[in-house]
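Asks: Would you be able to build a 3D model of this:
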Amino acid sequence: MSDTDFKRAARAATEAMRAVFPETPLLQNAHLSERFDADIWLKREDLSPVRSYKLRGAFNAMRKAKAPLYVCASAGNHAQGVAYMCRHFGVKGVIFMPVTTPQQKIQKTRMFGGDHVEIRLTGDYFDDCLNAAQDFCAEAKGHFLSPFDDEDVIEGQAAVAVEIEATLGAAPDHIVLPVGGGGLSAGVLSYFGTDTQYTFVEPSGGASLKAALAAGTPVTLPHVNTFADGAAVARIGERTFARLKGVGLANTLTIPEDRLCITILEMLNVEGIVLEPAGALSVDALRDLGQAIRGRRVVCITTGGNFDFERLPEVKERALRYSGVKKYFILRLPQRPGALKDFLGFLGPDDDISRFEYLKKSARNFGSVLIGIETRDPANFERLFALLDAHGFTYQDITDDELLAQFVI
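Replies: Next comes the predicted model:
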C-alpha cells in the first residue's frame, strides 16, 4: 500500500469510528510545557471508552473482517477493546486471558463485552494463553484478532495520528510514543512519515524494538519485566517492524520501570491524570529529551489509563527507592545496652524509620536487623552511612539487590 493509500485508509477508518466513539482530546499541558521549555500536548488515549487506544485497531479489523466469531489473547487493554467492539457489532468473541490476570481486568473485559464475549482463563503466562487461543481459533474457524501484528489493526491505530493532525492543522514538530508490539507506532509513523520527528519509548524490561533494530530483524527477548504490561512485549511484530525498521536506534529510548513510577505519581498528584505504566512512558521520556524538544511543539501519546489502585503502594515504594530517598539495609547490631540508642542518634531530623525488623542473631553478641529509612534528600544517606562507618557499625545496603529484596522487603 502506498503512503497516499495508507493515509486515505486511515482517514476512512477514523471517520467510521465517529459512529462508535468520539475522538480523544489533544490537550496542551501548561505544567509540562513550562517544565521542559516546550509546547507540550498530550493525546489522551487514556480517555477513550476503554481507557486505551486499543479499541481503534480492534474496531477497524472487525469492521473489515465481518466474521461471526472473533478470538483474541490478551491480559489487558486489547481484551477490553475487542470486548467493547464485540458488543458494538453484535458478534461473538472468545477472549483468552492468563489465569494470573488481575480480577479487575477480567471484570472490565466482561463488563464491556457482556453476553457477547466468553472469557477463558488459560495458562500462567501469556505465551501459553496465546497458543491456546490460536489453537481454538483454528478449530472453531474464527477470525484471530492480533493485538498489533495485523495491517488492519495498524491502520486503525493510525487514527490517533489523523486526530492529532486534525486538531493541530498539521503534524507536530515531535511525537513521543510508547512501543510494545508496534501497532500504534507503525500506524503513526506510516501516517506522518517524515513530516515530524519521533521518539519511540520502551520499558527497559521489554525493549523489543531496540533489540530488533540492533539485530536487523525481530528477536525474542529471553526475559520480560511485565510491570509496564501495556508495552512489555517479548517480540515486536513482523508486520510492524517492517514499517519501523528504518527509525534508527538514536530515535529510541528505554525507561527504567522504577523511574516510570515517579511520573505516574507526578501526573496523578499534580495533574489529576491517572496513567497506567505504559501510558506514562511518553511523558517520562521528556526527562531525557532536553534540548532536542526545547521551543518545539511536542505531542506525547498517553496510551492508557487502566491503572489498578491496589498497585499504588507498590508504585510509591518503587518511586521512592529509585529517587534515592528510601533505602533498605541490613544492620549488624551489637547485642549490648545502648546499641539501638546509638543508632537512633545517627538519624537526622528528616530521616524516618519505615521498617525495623530483627531477622536473627548472626553471632553471640550481634543480631541482624532489617531497616528501612525514608528521608527528604538522598544526600542524607551519605551522612548516615558515614556515621555508621565512623562508629564501627557493619551494614549492607540491599535497596537495589532485587533477589535479596524479594525475600526480605
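
Asks: all contacts plus neighbour counts: C-alpha atoms, from now on.
Replies: OK.

Asks: Now do the strands in the chain.
Replies: Under the criterion DSSP state E, the chain contains strands at 26-28, 39-44, 69-73, 92-97, 117-121, 143-144, 174-178, 197-203, 252-255, 297-302, 326-334, 352-363, 366-374, 394-397.

Asks: got the ones you listed as TSV, with distance to Ile154 and mean neighbour count columns?
Replies: Formatted as TSV, the strands of the chain follow (distance: least, CA to CA, whole Å; neighbours: other CA atoms under 10 Å):
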stretch	distance to Ile154	mean neighbour count
strand 26-28	20	16
strand 39-44	18	23
strand 69-73	16	25
strand 92-97	20	26
strand 117-121	23	19
strand 143-144	15	22
strand 174-178	14	26
strand 197-203	16	25
strand 252-255	20	20
strand 297-302	16	25
strand 326-334	42	21
strand 352-363	47	13
strand 366-374	45	19
strand 394-397	46	14
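
Asks: Could you export the ones you listed as CSV, including distance to Arg8?
Replies: Shown next, in CSV, are the strands of the chain (distance: least, CA to CA, whole Å):
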stretch, distance to Arg8
strand 26-28, 22
strand 39-44, 21
strand 69-73, 26
strand 92-97, 29
strand 117-121, 32
strand 143-144, 25
strand 174-178, 21
strand 197-203, 22
strand 252-255, 28
strand 297-302, 22
strand 326-334, 52
strand 352-363, 58
strand 366-374, 55
strand 394-397, 58
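
Asks: quick one: which of those strands is nearest Gln107?
Replies: strand 117-121 (9.9 Å; CA to CA).

Asks: Tell me how many other residues surround the closest residue to Asp284 other than its chain neighbours.
Replies: Using CA to CA, 6 or more residues apart in numbering and skipping the chain neighbours, the partner closest in space to Asp284 is Thr263 (5.8 Å). Using other CA atoms under 10 Å, Thr263 is surrounded by 22 other residues.

Asks: got it, and Glu165?
Replies: 15.

Asks: How about the contacts made by it?
Replies: 171-172 (CA atoms under 8 Å, 6 or more residues apart in numbering).

Asks: how about Lys141, what does it touch?
Replies: Leu69.

Asks: correct me, but the residue nearest to Asp284 touches Val283?
Replies: Yes: counting by CA atoms under 8 Å, Thr263 does reach Val283; the two are 7.3 Å apart.

Asks: Pick out the residue closest to the middle of this structure.
Replies: By CA atoms, centre = their mean, the mean C-alpha position of the chain lies nearest to Ala278, the distance being 1.7 Å.

Asks: One more sequence to fold, the one below, so I can look at both together:
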Amino acid sequence: MLTREAYTEAAARVREVTLETKLVYSPFYSEQSGANVYLKPENLQRTGAYKVRGAYYKISTLSEEERERGLVTASAGNHAQGVAYAAQQFGARAVICMPVTTPYIKVERTRALGAEVVLVGDVYDEAYEAACRLAQEEGLTMVHPFNDLAVATGQGTIAMEIVQEQPLIDVIVVPIGGGGLAAGVSTLAKLLNPRIRVVGVEPAGAACMRASLEAGQVVKLPSVSTIADGTAVQEPGDQVFPYIRDNVDEIVCVEDGELIGAFLDMVENHKMIVENSGLLSVAALKHLDVAGKNVACVLSGGNMDVITMSSVVQHGLIQRDRVFTVSALLPDRPGQLLLVAQTIAQANGNVIRLDHNQFVSTNRNAAVELRVTVEAFGPDHKQAIIDALRAVGIDSQVVTTQL
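Replies: Next up is the predicted model:
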C-alpha cells in the first residue's frame, strides 16, 4: 500500500540519486491563470525526467537474487533511462523494450547508461507485451513503469518536496499516462494535506484514465494518437487505478495543438526544454479555475530530440500567425516581384521563403503565381501585411504554409 511510512523511506532512498529540483515561480503562467503558479522542473532531473525516482526505489526494494537475474521493462523513453541508471548503480543487467517510434535521443541515452535496448511495436503497450515475454523466457525481473506500488511510491516523493518547499500549496497539476506518477503524487498529497486539490492531465488522444474512471474500472483504448509520446498509453495500471480514483479530484484532457503552444511559451518565458508530455500540466491551466490559488505544475520530463523540437516550433509559429504564406496572382511584367517585397518590408514583415510559378496559367501575361512565406509578430501584424499588399493592388490570399 501507499503509506506515509513507505513514502518516508522512499524519500530517503531517492535522495541518493536525484538532483534537487526546486520550485520555479512563473510570472507568465501566474498572469495567464490569475494564480500563483510554481513549476516543479523534473525535466532538469537526472536522466531528464522524474522516472528515476520510482525506478531507483523499486530496484532498491528487490532482493539480491531478483537483481542478479537481470531487470526488464518497457518504456517510451523516460522510465527506460530511469531503470538503466538505477540498474547501473546496483550493477544489474537491464533490458529495455521501447517502441520503434521512440525519439532517437531517448534510445541513445538509454544505451549510453549500459542498458540493452530492444525496439519493438508502435506504442508502449506493444513494447510491454514484448517485455513480458522476455521476463518469462529469460527469468528477468520486471520493473513496471507505472503499474507497481513501489514505483508509484518513488514517484510520489515529488509531492513531499512540493509541500515542504511551499506548505500553502492549494493545487497540484500532474500529467497522467499509465497512472504511476499521478497515483503516487495524489495519495501522498492527500496524506500530507487532504485539502490539496490534485488535477490529473491526459492528452486527448490517449485519455485512458478518464475512460477508465467513467467506466468505473480499467479499460483499454482501441488506439492512441498524440504527440505526447511519454503518455501515449492505451490502458492504465489496475494497481494504481484505485488510488487515482480516490485521490485525484479532476481529470483534464489537452489537445496536441495546446501542447505546441505550451512548448513555445515555456521556451520563450522560462528558457526550458520540456517534452510534450511534461507540458500537459501547464497546458491544462487554461481549463482550470485556479484564480488566487497556489498551484504547482509538475514538468515531468525534458527528453526531446531536436527534430521534434524543430517541428513543434515551426507548427507553433504558424499556429500563432507568426509565420504565414500568402498567394498572389500577378501580371508577368518587370517590377511586380519588387513591389511585393517592398510592400512587405515597409509593413515590417520579413520574407523567409518565396516561390515564383510562371506556369500556373497558360497565359503568363495574365497571371503568374507568387507564394511568399512571411515572418510576423502575430495576428494583427499578419493582417496589416495583407492589408498593405491589397492597398497596392495585390490581391493576396492566405494559404497553407508548407514546412
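
Asks: After superposition, what's the TM-score here?
Replies: Once the chains are overlaid, their TM-score stands at 0.83 when taken by TM-score structural alignment, normalised by the length of the second structure; 389 aligned residues with a CA RMSD of 3.1 Å.

Asks: any idea how far Leu244 of the first structure is from the residue nearest to the centre of the first structure?
Replies: Per CA to CA, to the nearest Å, Ala278 of the first structure is found 19 Å from Leu244 of the first structure.

Asks: try Gly156 of the first structure
Replies: Counting by CA to CA, the gap from Gly156 of the first structure to Leu244 of the first structure is 17 Å.

Asks: Which one's more surrounded, these two?
Replies: Gly156 (30 against 21).

Asks: which residues touch the closest residue to that one other than its chain neighbours?
Replies: Sequence neighbours aside, Gly57 is the residue nearest to Gly156 of the first structure in space, at 4.2 Å (criterion: CA to CA, 6+ apart). Contact partners of Gly57 of the first structure, counting by CA under 8 Å, 6+ apart, are 147-148, 152-157.

Asks: what two of the residues you listed have the greatest distance between them?
Replies: Farthest-apart pair in these is Pro147 and Glu155; separation 12.4 Å (CA to CA).

Asks: So the two - more neighbours on which side?
Replies: Glu155 (30 against 25).

Asks: residue ranges of the helices in the stretch 151-300 of the first structure, please?
Replies: Along the stretch 151-300 of the first structure, the segments classed as helices by DSSP state H, counting those that start in this stretch run 151-157, 159-168, 183-192, 208-215, 238-244, 257-266, 281-289.

Asks: re earlier: distance of the aligned residue in the second structure for the residue nearest to Gly156 of the first structure from Ser310 of the second structure?
Replies: In the second structure, Gly57 of the first structure lines up with Gly54, judged by TM-score structural alignment. Applying CA to CA, the value for Gly54 of the second structure to Ser310 of the second structure is 31 Å.

Asks: got it, and Thr101 of the second structure?
Replies: 17 Å.

Asks: now do Val83 of the second structure
Replies: Val83 of the second structure is 28 Å from Ser310 of the second structure, by CA to CA.

Asks: Give me the more crowded residue out of these two.
Replies: More crowded of Val83 of the second structure and Ser310, by other CA under 10 Å: Val83, with 34 against 11.

Asks: Now do the same contact list for the aligned partner of the more buried one in the first structure.
Replies: Applying TM-score structural alignment, one finds that Val83 of the second structure aligns to Val82 in the first structure. Val82 of the first structure is in contact with 55, 58-59, 72, 93, 113, counting by CA under 8 Å, 6+ apart.

Asks: swap in Cys129 of the first structure?
Replies: So Cys129 of the first structure contacts 73, 96-98, 121-123 (CA under 8 Å, 6+ apart).

Asks: Per the alignment, name the residue of the second structure opposite it.
Replies: Per TM-score structural alignment, Cys129 of the first structure is aligned with Ala127.

Asks: What of Ile236 of the first structure?
Replies: That one, Ile236 of the first structure, aligns with Pro236 by TM-score structural alignment.

Asks: same thing with Thr263 of the first structure?
Replies: For Thr263 of the first structure, the residue aligned by TM-score structural alignment is Ala262.

Asks: Would you mind measuring from the most far-flung residue of the first structure relative to its centre to Phe366 of the first structure?
Replies: What lies farthest from the middle of the first structure is Pro337; by CA atoms, centre = their mean that is 49.5 Å. Distance of Pro337 of the first structure to Phe366 of the first structure, computed by CA to CA: 12 Å.

Asks: what's the answer for Gly216 of the first structure, then?
Replies: Gly216 of the first structure is 56 Å from Phe366 of the first structure, by CA to CA.

Asks: cool, Gln335 of the first structure as well?
Replies: 5 Å.

Asks: Surely Gln396 of the first structure touches Phe329?
Replies: Yes: using CA under 8 Å, Gln396 of the first structure makes contact with Phe329 at a distance of 5.3 Å.

Asks: and Ser185 of the first structure, what does it touch?
Replies: So Ser185 of the first structure contacts 177-179, 200, 244 (CA under 8 Å, 6+ apart).

Asks: Sorry, slip of the keys, the one I care about is Thr110 of the second structure.
Replies: So Thr110 of the second structure contacts 77, 80-81, 84, 117 (CA under 8 Å, 6+ apart).

Asks: and of the residues you listed, the nearest to Gln383 of the second structure?
Replies: Nearest to Gln383 of the second structure out of these is Gly77 (CA to CA; 42.0 Å).

Asks: one step back: rebuild the helices of the stretch 151-300 of the first structure as JSON lines, extending it with distance to Pro68 of the first structure.
Replies: As requested, the helices of the stretch 151-300 of the first structure are exported to JSON lines (distance: least, CA to CA, whole Å):
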{"stretch": "helix 151-157", "distance to Pro68 of the first structure": "18"}
{"stretch": "helix 159-168", "distance to Pro68 of the first structure": "25"}
{"stretch": "helix 183-192", "distance to Pro68 of the first structure": "24"}
{"stretch": "helix 208-215", "distance to Pro68 of the first structure": "33"}
{"stretch": "helix 238-244", "distance to Pro68 of the first structure": "25"}
{"stretch": "helix 257-266", "distance to Pro68 of the first structure": "40"}
{"stretch": "helix 281-289", "distance to Pro68 of the first structure": "36"}
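
Asks: closest to Gly324 of the first structure out of the ones you listed?
Replies: The nearest among the helices of the stretch 151-300 of the first structure, by CA to CA, is helix 257-266 at 10.8 Å.

Asks: Could I get the full set of helices for the stretch 1-150 of the first structure?
Replies: Under DSSP H, counting those that start in this stretch, the stretch 1-150 of the first structure gives helices at 3-17, 30-36, 54-65, 77-89, 103-113, 126-140.
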